[in-house]
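Colleague: what's the 3D shape of this:
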Amino acid sequence: MDNCFLVNHVQCYDKYLQQNLRKAARLRGHSFWARGPDNAGQYNSRPHETGFFSERGDYDSYYGRFFLQWYAQSLIDHADNVLSLASLALEDIKIIVKVPGVYWWYKTASHAAELTAGYYNPTNQDGYSPIFEVLKKYSVTMKFVCSGPNLEDHEALADPEGLSWQVINSAWDRGLSVAGENALSCYDREGCMRIVETAKPRIDPDRRHFSFFAYQQPSSLLQGTICFSDLDYFIKCMHGDVSSDLLP
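Modeller: Presented below is the predicted three-dimensional model:
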């Protein structure tokens, strides 16, 4: 996990984004806010080691909120522009947008890894609703990567289940079609059955479910560890041929 602790370099330093940031700061009346954070640490810094992402850090200051809202909106606007062009060029083709799961540091207040990825989703904000409003405008399908149990990295305070629940339900609440895809590590029985519960939640009163599921095959190195009877049972559960309520 050494390369996944934070990935905390926001991507806002090319001349066009700098121009956009200066304009946004002027419109806000605080031209001195036209800068990226200077206390966000290094590439693999942990949130508590930085002044920006730590508990009660600058991410939640007036400047931090302005910057992160601008940063997230810049990426949302880019998605809007790309989908607008794609919808014109691919008029009769269903567009699928893959939303990556940035699980690391989800159990911290700042959700630092999500912030640097452009999801303005600290504990006191909902960073996915604005994204899904744009996706809804173009009637796309949102595809989310479903994690397996071994993605729960306790050192990096990851919470795959918490993030999955938030993202998938936020998309469903906005009327989006939702699909799934397995992470490369989801090949054991526990991981597969967790995906079934995510795709077809038994406690959902509206009986919502994935529109489809893309199964990524394991590499040749892992294929010998796959239990094909478990895989067969997983496929039957996804198709409704057997009930996942019978799981041990």
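
Colleague: C-alpha only now, for contacts and for neighbours.
Modeller: Fine.

Colleague: For His9, give me its contacts.
Modeller: By C-alpha atoms under 8 Å, 6 or more residues apart in numbering, His9 lies in contact with 40, 42-43, 116.

Colleague: ok, now with 7 Å
Modeller: 43, 116 (C-alpha atoms under 7 Å, 6 or more residues apart in numbering).

Colleague: so it is in which element?
Modeller: Using DSSP states H and E, His9 is not contained in any helix or strand.

Colleague: Also this sequence, please, to line up against the first:
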Amino acid sequence: MSIGEAEHAECPSPVTPYIPTYVMLPLSTISNENKVADPEKLKEDLDKLKRASVDGVMIDCWWGIVEGVTPQVYDWSAYYDLFSMVRDCKLKLQAIMSFHQCGGNVGDDVFIPLPAWVLRVGKENPDIFFTNRAGVRNPESLTFGIDDEAVLDSRTALEVYYDFMESFRKDMQEFLEDGTITEIEVGMGPCGELRYPSYPETQGWKYPGTGEFQCWDKYLLKNLKNAANEKEHPEWGVGPADAGDYNCTPHNSAFFEEGRKSPYGEFFLDWYSRALIEHGDNLLTVARHALGNTKLAVKVSGIHWWYKSASHAAELAAGYYNQASKCGYTPIAKMLATHDATLNFTCVELRTADETVKFPGALADPEGLVSQVLRAAWEQGVEVAAENALSFYEKSGYDQILVQAKPKDYTNHHLSAFTYLRLTPELMEEQNLEEFTQFVHKLHGAQC
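Modeller: Okay, the predicted model is just below:
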């Protein structure tokens, strides 16, 4: 039986490991003006979290704020103030190097774009952004194709990321040395995740659309053409023309139905996924040089829709080459193992039965996906942390996380940490906070 497969979540053994528990701070904690927003209210909430036995908080360190105006001019002052507040409350910190845009979808109340100077470069050279087959650019993050291209005011993307992280280490050294910062999650792409921006709501994607491949900027196309020439098939140096649009289903796409199994399809999917993993490998390499021995983590997206389809179409479009005969997460885990980095995974609160009721046609299986990812990581000796995909306040969601955090299938394995998404006024309501506190105690090993 796969992890979490039971219809009703069971309580883990009373004698269980201690799993550190964090809470994500609001996206707007640091304002666009680079100030701590409402510090008095934040201090009150931090004190409540401490009384709830939470170990620490997670915070996005926005590239668009810190280096927002001028290249290589960094302003960490607001983050210094925030980190000091967290330390004064005797909490720990997980810091995210957020090299992506925040918000931009309909209904979002927070919008933090990439640095203004990067967007100016993008106006002259829009190929620095991911591009779909129709030529639509996505300014949420930079294409992997410019990792080694000196197109950002004479710096490569990897050099830009390195300089930002080195600046963080220098300005926040005291918090690294005194143990306030326990982990740094390295932003790898859209939403900080190691994936392609295959399902952007900003371009009309709606769940459960398969999404689209994102490899039509000139830099990734050059890489693809070179790979095709090495295989002595120059005609393969193009992206698939029959993979449908953002909101198609697998059976309405010739590529996802049959084309993926052709020699060209296998070549393309292998190249597409390798380019993603190479980006992660290269970025973790520069992160290790910039940040020293700090614990590093990488977030992998929980793309659970179409998981039960033969094609795993949504995963393929995002860069995870996952098939019945090929685990798409083992190569990622192997890459993370070489950097001693934690795999941070999402959607651990979701139940397959619930998703089937809500979206019966999506062939979703979050529990099966979580089981596969945990197995792939643990078999490579990689620690797995997790977070929920959507905010919730009910005991049923917490119970499901407990099953995934301390699975009976793996008596020698458990999550290395859990981060709750996210601090909201609703979470701070008395009844909700009481329920959450009980959950935290159980993650810490208390009896059920």
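
Colleague: Superposed, how do the two chains score by TM?
Modeller: The TM-score (TM-score structural alignment, normalised by the length of structure 1) is 0.89; 240 aligned residues with a C-alpha RMSD of 2.0 Å.

Colleague: What is the longest helix of structure 2 by residue count?
Modeller: Ranked by residue count and defined by DSSP state H, the top helix of structure 2 is helix 263-291.

Colleague: Which part of structure 1 matches it?
Modeller: Residues 62-90 of structure 1 are matched to helix 263-291 of structure 2 when aligned by TM-score structural alignment.

Colleague: Same question for stretch 142-162 of structure 2.
Modeller: By TM-score structural alignment, stretch 142-162 of structure 2 lines up with nothing in structure 1.

Colleague: ok so, going back, got the buried residues for the match of helix 263-291 of structure 2?
Modeller: 63-64, 66-74, 76, 80, 83, 87 (16 or more other C-alpha atoms under 10 Å).

Colleague: now stretch 361-379 of structure 2
Modeller: Buried residues in stretch 361-379 of structure 2 (16+ other C-alpha under 10 Å): 362-378.

Colleague: Could you do stretch 130-138 of structure 1 as well?
Modeller: 131-136, 138.

Colleague: Now Met58 of structure 2: which helix or strand?
Modeller: strand 56-62.

Colleague: Check which helices and strands that strand is in contact with.
Modeller: strand 21-24, strand 92-98 (3 or more C-alpha pairs under 7 Å, 6 or more residues apart in numbering; DSSP states H and E).

Colleague: Please repeat the previous calculation with a cut-off of 8 Å.
Modeller: The contact analysis (3 or more C-alpha pairs under 8 Å, 6 or more residues apart in numbering; DSSP states H and E) places strand 56-62 of structure 2 against strand 21-24, helix 77-88, strand 92-98.

Colleague: so the second one matches what in structure 1?
Modeller: Following TM-score structural alignment, the aligned partner range for helix 77-88 of structure 2 in structure 1 is empty.

Colleague: Using neighbour counts, pick out the buried residues of that helix.
Modeller: 78-79, 82-83, 85-87.

Colleague: With distance to Glu159 of structure 2 added, can I get those in CSV?
Modeller: Formatted as CSV, those follow (distance: C-alpha to C-alpha, whole Å):
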residue, distance to Glu159 of structure 2
Ala78, 24
Tyr79, 22
Leu82, 27
Phe83, 26
Met85, 31
Val86, 30
Arg87, 31
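
Colleague: Could you single out the nearest of those to Tyr393 of structure 2?
Modeller: If you rank the buried residues of helix 77-88 of structure 2 by distance to Tyr393 of structure 2 using C-alpha to C-alpha, Val86 comes first, at 23.8 Å.

Colleague: The closest one: what's it in contact with?
Modeller: Applying C-alpha under 8 Å, 6+ apart, the residues contacting Val86 of structure 2 are 46, 56-57, 92-93.

Colleague: what about it, distance to Asn293 of structure 2?
Modeller: 22 Å (C-alpha to C-alpha, to the nearest Å).

Colleague: Same check on Tyr420 of structure 2?
Modeller: For Tyr420 of structure 2, the distance to Asn293 of structure 2 - C-alpha to C-alpha - is 25 Å.

Colleague: can you map out the strands along the stretch 151-300 of structure 2?
Modeller: 181-186, 296-300 (DSSP state E, counting those that start in this stretch).

Colleague: Nearest to Leu224 of structure 2, out of these?
Modeller: Among the strands of the stretch 151-300 of structure 2, if distance is taken as C-alpha to C-alpha, the winner is strand 296-300, at 23.4 Å.

Colleague: So which elements touch the closest one?
Modeller: strand 181-186, strand 342-345.

Colleague: Name the residues of the very next helix or strand once past the shortest one that come out as buried.
Modeller: Once the chain leaves strand 342-345 of structure 2, the next helix or strand it forms, by DSSP H and E, is helix 352-358. By 16+ other C-alpha under 10 Å, the buried positions in helix 352-358 of structure 2 come out as 352-353, 355.

Colleague: Quick one: distance of helix 352-358 of structure 2 to the chain centre.
Modeller: 23 Å (C-alpha atoms, centre = their mean, to the nearest Å).

Colleague: And stretch 160-171 of structure 1, by the same measure?
Modeller: Per C-alpha atoms, centre = their mean, the centroid offset for stretch 160-171 of structure 1 relative to its chain is 8 Å.

Colleague: which residue numbers in structure 2 go with it?
Modeller: Against structure 2, stretch 160-171 of structure 1 falls on residues 366-377 (TM-score structural alignment).

Colleague: Need the counterpart of Asp340 of structure 2 in structure 1.
Modeller: Per TM-score structural alignment, Asp340 of structure 2 is aligned with Ser139.
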